[in-house]
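Peer 1: Dropping the sequence and predicted coords here.
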Amino acid sequence: MAATKIAVYSVPDLKNTTDDALPNYLTSLKFKQSHFLTDVRLALGYSAVVIAAITFYADYKLGWDKTKYWTFWAVLLYFTLNGALTFWIWGVEKGKVFAGEVDHPSVGRKSLSIASSVAKYTPIYNITVEYTNAEGETKTLRLSSPFTRWFDNDGFFVARPFQQWLASEIPLIGQVDPKNKGGDAKAAGSANGKSEVAVPVEQEKYDTPKKTTSSDAAPTGTKSRRGKRG
């Protein structure tokens, strides 16, 4: 499948594309993803939709007088499910893009979960990682990297620098994928061929274009003059 080009100044597009690439990379390393969080979210959402549809159909067919008692409880249940869905997304999932485990000869059976986030107008990818270390303890890491590390100037995602970043910074992934371990910013470079780490971009760069004042504009309507030879 051909790579999808995105707008390089759209932080949500940069995040969503990276979020999609993360579980694809981990499952290619034989990490088994758990879909429990997604399944619960879908169940809550679809249940609320089904209740709303049944209530509408019953009211349309039987009329308000015959259905008003059941409509009251249906509406109450509908808002309860939507409240539970909101809590589940913000209180339980908390931006998780991957949750699962791996059973690998070099590490045994270990668990891993990764949640991602971005700040508005700031093209920096932030992740919170929880994993099981060699001693069986649960460790937490908070990592950040600019999107320019794995997106080129044209807006195409480049997988190798992204994989090297994850394998280098997260010990569990580095043990499972040693060929990408050690690919730091200086060695691996970025998708744009730069080794430096970008700093957060100011809001005005992504919000409003720079205004040109009259004093900055080049003078027009003038011609260069040369002196006449005698």
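Peer 2: Looks like it came in fine.
Peer 1: only C-alpha atoms for contact and neighbour calcs from this point on.
Peer 2: OK.
Peer 1: Kindly list the longest helix within the chain.
Peer 2: Determined from DSSP state H, the single longest helix within the chain is helix 36-62.
Peer 1: How about the helix or strand following it, which residues are buried there?
Peer 2: Next along the chain after helix 36-62, taking DSSP states H and E as the criterion, comes helix 64-87. By neighbour count on 16 or more other Cα atoms under 10 Å, the buried set for helix 64-87 is 67, 71, 74, 77-78, 81-82, 85.
Peer 1: chain center to the very next helix or strand once past helix 64-87: distance?
Peer 2: Reading on from helix 64-87 to the C-terminus, the next helix or strand found by DSSP H and E is strand 96-104. Relative to its chain's centre, strand 96-104 lies at 17 Å (Cα atoms, centre = their mean, to the nearest Å).
Peer 1: Show me what the longest helix of the chain is packed against.
Peer 2: In terms of contacts (3 or more Cα pairs under 8 Å, 6 or more residues apart in numbering; DSSP states H and E), helix 36-62 is packed against helix 64-87.
Peer 1: try it against this one:
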Amino acid sequence: MGKPKNNTQAKVVVNTSSVYELKTACDTGLKEFLRSRGYEEMHTHTDVKLILGYIGVVFCAIDFAYSWKYPFEQTKWFSYISVAIYALTSALALVYSYAVQRDTFFVGYNKAKGHVVSAGSRTKSGEDTYRLTLTTRPIRGRQDPPVFNSKPVELKQSFASWFHEDGEFASAKFNADVESAIDALLAKKSE
């Protein structure tokens, strides 16, 4: 006989003077909320950056093995190539992070509902405001894609509305605000 599952969420307490901790707690809370609503996370952004990193590391490992067996004069041309490939793949991963991924921290799909939701968050230095941007699109290749409001929905709110004075995360309030934002995002066009 297995132990019964405990459905209560763990208490999350953060340092309220750290915007980074507040943002991270909200990002994690959103991920948990979306997973509880049937969204499966897609790891495309991470996969692209990992592949680029592995390509650079593989070339450097081959260079190391080649340099181990043969003298430097015979292997220096391959060392130049492997270092250049490593630098190029690292630069491509950086450009991908800034140009494509940007502030997106969650991309998830719901097969039953037929759409993908992307969530990005940011904060500005010196402000106590969490800016959450939600976008959606139909799942690629679906025969009957639903019609969505194509405009992103932005939820902008002070961290104080989701955290108690002692730093405890008020997940019920956060989840209610996020749910209303997602409902607005998934509303069909009124045209």
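Peer 2: Structure received. All values derive from a computational prediction rather than experimental measurement.
Peer 1: circling back to that earlier point, in the longest helix of the first structure, what's buried?
Peer 2: Neighbour-count burial for helix 36-62 of the first structure [16+ other Cα under 10 Å]: 37, 41, 44-45, 47-48, 51-52, 55, 58-59.
Peer 1: Near residue 136 of the first structure, how many other residues are there?
Peer 2: 11 (other Cα atoms under 10 Å).
Peer 1: Residue 163 of the second structure too?
Peer 2: 22.
Peer 1: Please name the residues that touch it.
Peer 2: By Cα atoms under 8 Å, 6 or more residues apart in numbering, the residues touching residue 163 of the second structure are 16, 169-170.
Peer 1: repeat that with 6 Å
Peer 2: 169-170 (Cα atoms under 6 Å, 6 or more residues apart in numbering).
Peer 1: That one pairs with which position in the first structure?
Peer 2: Using TM-score structural alignment, the equivalent of residue 163 of the second structure in the first structure is residue 151.
Peer 1: cool, and residue 150 of the second structure?
Peer 2: Match for residue 150 of the second structure (TM-score structural alignment): residue 138.
Peer 1: Around the residue nearest to its match when sequence neighbours are not counted, how many other residues sit close by?
Peer 2: Spatial nearest neighbour of residue 138 of the first structure, excluding adjacent residues (Cα to Cα, 6 or more residues apart in numbering): residue 132 at 4.6 Å. Residues within reach of residue 132 of the first structure, counting by other Cα under 10 Å, total 19.
Peer 1: how near is residue 132 of the first structure to residue 22 of the first structure?
Peer 2: 18 Å (Cα to Cα, to the nearest Å).
Peer 1: again with residue 152 of the first structure
Peer 2: To residue 22 of the first structure, residue 152 of the first structure is 17 Å away according to Cα to Cα.
Peer 1: what does residue 43 of the first structure give?
Peer 2: The value you get for residue 43 of the first structure to residue 22 of the first structure, if Cα to Cα is used, is 24 Å.
Peer 1: before we move on, the earlier item: quick one: which of the buried residues of helix 64-87 of the first structure is nearest residue 13 of the first structure?
Peer 2: Closest to residue 13 of the first structure out of the buried residues of helix 64-87 of the first structure is residue 85 (24.1 Å), distances taken as Cα to Cα.
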